[in-house]
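Student: Okay, sequence plus prediction incoming.
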Amino acid sequence: MGALPEWGRAFLEERRHAVVSTIDPDGSPHSIPIWYLFRDGRLFVATSSGSRKYRNAAARPTASVLVDHRQPGAERWVSGTGPVTIVRGDEARGIVAAIHARYLTPAAIQDARVGPGLAAGDDVVLSIEPATWRSWTAQDLDKQYFGGILTATPEKWFRRLD
């Protein structure tokens, strides 16, 4: 479907939370908040080989990742959907280390309890190569339909989120 816009590439490179969706045996989505890494057009998700998302991806190797920003008047999101490859061994450990370095402080990684404890829990990586990208921004919607008034003065139009 759509290509990843340049703003979307920069957005995915920022440190944000995301949601990964895999497919349960009954065909329903299994959606979980995650940390991720975007590199070379792929989305990487560290997980345990005992997790439901791993079992789903191994049995039905397709997934979606949604990354969004929810500030009223400045909302935007990017979603990528595509085939999943399971990464194991040394390659997985390297990707897991990169994901952890992206979200954890050096003190957390070096702490004898925290760093090794988190690394031990993530022994595989879901590598998602999106065939389909979707994206949306409140700013584009605002320009198209409202002449820019919503994003210029969001406090006038939107309630604060809790």
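Tutor: That came through, no problem.
Student: drop to CA atoms for contacts and neighbour counts, all remaining ones
Tutor: Fine.
Student: Which residues does the helix ranked longest in the chain contact?
Tutor: In the chain, taking DSSP state H as the definition, the longest helix is helix 89-103. Outside helix 89-103, the residues that touch it by C-alpha atoms under 8 Å, 6 or more residues apart in numbering are 15, 35-37, 44, 46, 109, 119, 122-125.
Student: ok, 7 Å please
Tutor: 15, 36-37, 46, 122-125 (C-alpha atoms under 7 Å, 6 or more residues apart in numbering).
Student: put this beside the first:
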Amino acid sequence: MSKRDAIKMTDEELDAFLAAERKVQIATIGKDGAPHLVTMFYTLWNGKIAFTTYKNSQKVRNLQRNPVMTCLVEAGTDYNELRGASLTGNVVITDDPEVLHPVGIVVGHQIIGMEPPKDPADADPAIVEGILHMMRKRVVVILEPTKITSWDHAKLV
């Protein structure tokens, strides 16, 4: 077995890892061909990385030209703790309230430094009102992965 195979996460480990983390580094391709890299708070929507961003953001403009995005979710400080996943694929951009509102509520809590609710329907209505006001100028970006690479260096111990 190769070292690469030895540290790869199982599907269940990957799902749990992505569900536990909150920040994702996303890379899109700019008009000039250079990568545009930013960190975003995210949640999982139907098991896929989803985040909100302004409709007119650079990343949305990039994705409208070229819908391919790479996401990196990583954790750990010391080498034997490093865990992560790189996911590449096409994106869906939507402002559908059926998606925008629940994703926005979870991510909005993260943005304002609060623990997100397990179920967006259980969130404090006063907080939800403010978050939904923020969502008026935002869209949700959802990654449809076509390639996933994962690693967990703790498996080497």
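Tutor: On my side now, so go ahead. Keep in mind that this is a model prediction, so the values were computed, not measured.
Student: Please state their TM-score.
Tutor: Once superposed, the chains reach a TM-score of 0.74 (TM-score structural alignment, normalised by the length of the second structure), with 140 aligned residues with a C-alpha RMSD of 2.8 Å.
Student: Which parts of the second structure are strands?
Tutor: Per DSSP state E, the second structure carries strands over the ranges 23-29, 35-41, 43-45, 48-54, 68-75, 83-94, 138-152.
Student: Now render the ones you listed as TSV, adding distance to E115 of the second structure.
Tutor: Listed next are the strands of the second structure as TSV, based on distance: least, C-alpha to C-alpha, whole Å:
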stretch	distance to E115 of the second structure
strand 23-29	14
strand 35-41	12
strand 43-45	12
strand 48-54	16
strand 68-75	19
strand 83-94	22
strand 138-152	20
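Student: mind checking which of those strands is nearest R4 of the second structure?
Tutor: Minimum separation from R4 of the second structure across the strands of the second structure (C-alpha to C-alpha) falls at strand 138-152, 7.7 Å.
Student: picking that back up, switch the strands of the second structure over to a markdown table; also include mean neighbour count and distance to I131 of the second structure.
Tutor: A markdown table is the format used below for the strands of the second structure (neighbours: other C-alpha atoms under 10 Å; distance: least, C-alpha to C-alpha, whole Å):
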| stretch | mean neighbour count | distance to I131 of the second structure |
| --- | --- | --- |
| strand 23-29 | 21 | 18 |
| strand 35-41 | 15 | 14 |
| strand 43-45 | 21 | 15 |
| strand 48-54 | 22 | 11 |
| strand 68-75 | 20 | 24 |
| strand 83-94 | 19 | 17 |
| strand 138-152 | 20 | 11 |
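Student: looking at those strands, which is closest to E13 of the second structure?
Tutor: So among these, strand 138-152 is nearest, using C-alpha to C-alpha, at 9.4 Å.
Student: Farthest pair within the contacts of helix 89-103 of the first structure?
Tutor: R15 and D123 (21.6 Å).
Student: any idea what sits nearest P145 of the second structure, other than its immediate chain neighbours?
Tutor: Leaving aside its sequence neighbours, P145 of the second structure sits nearest to G89 (C-alpha to C-alpha, 6 or more residues apart in numbering; 4.2 Å).
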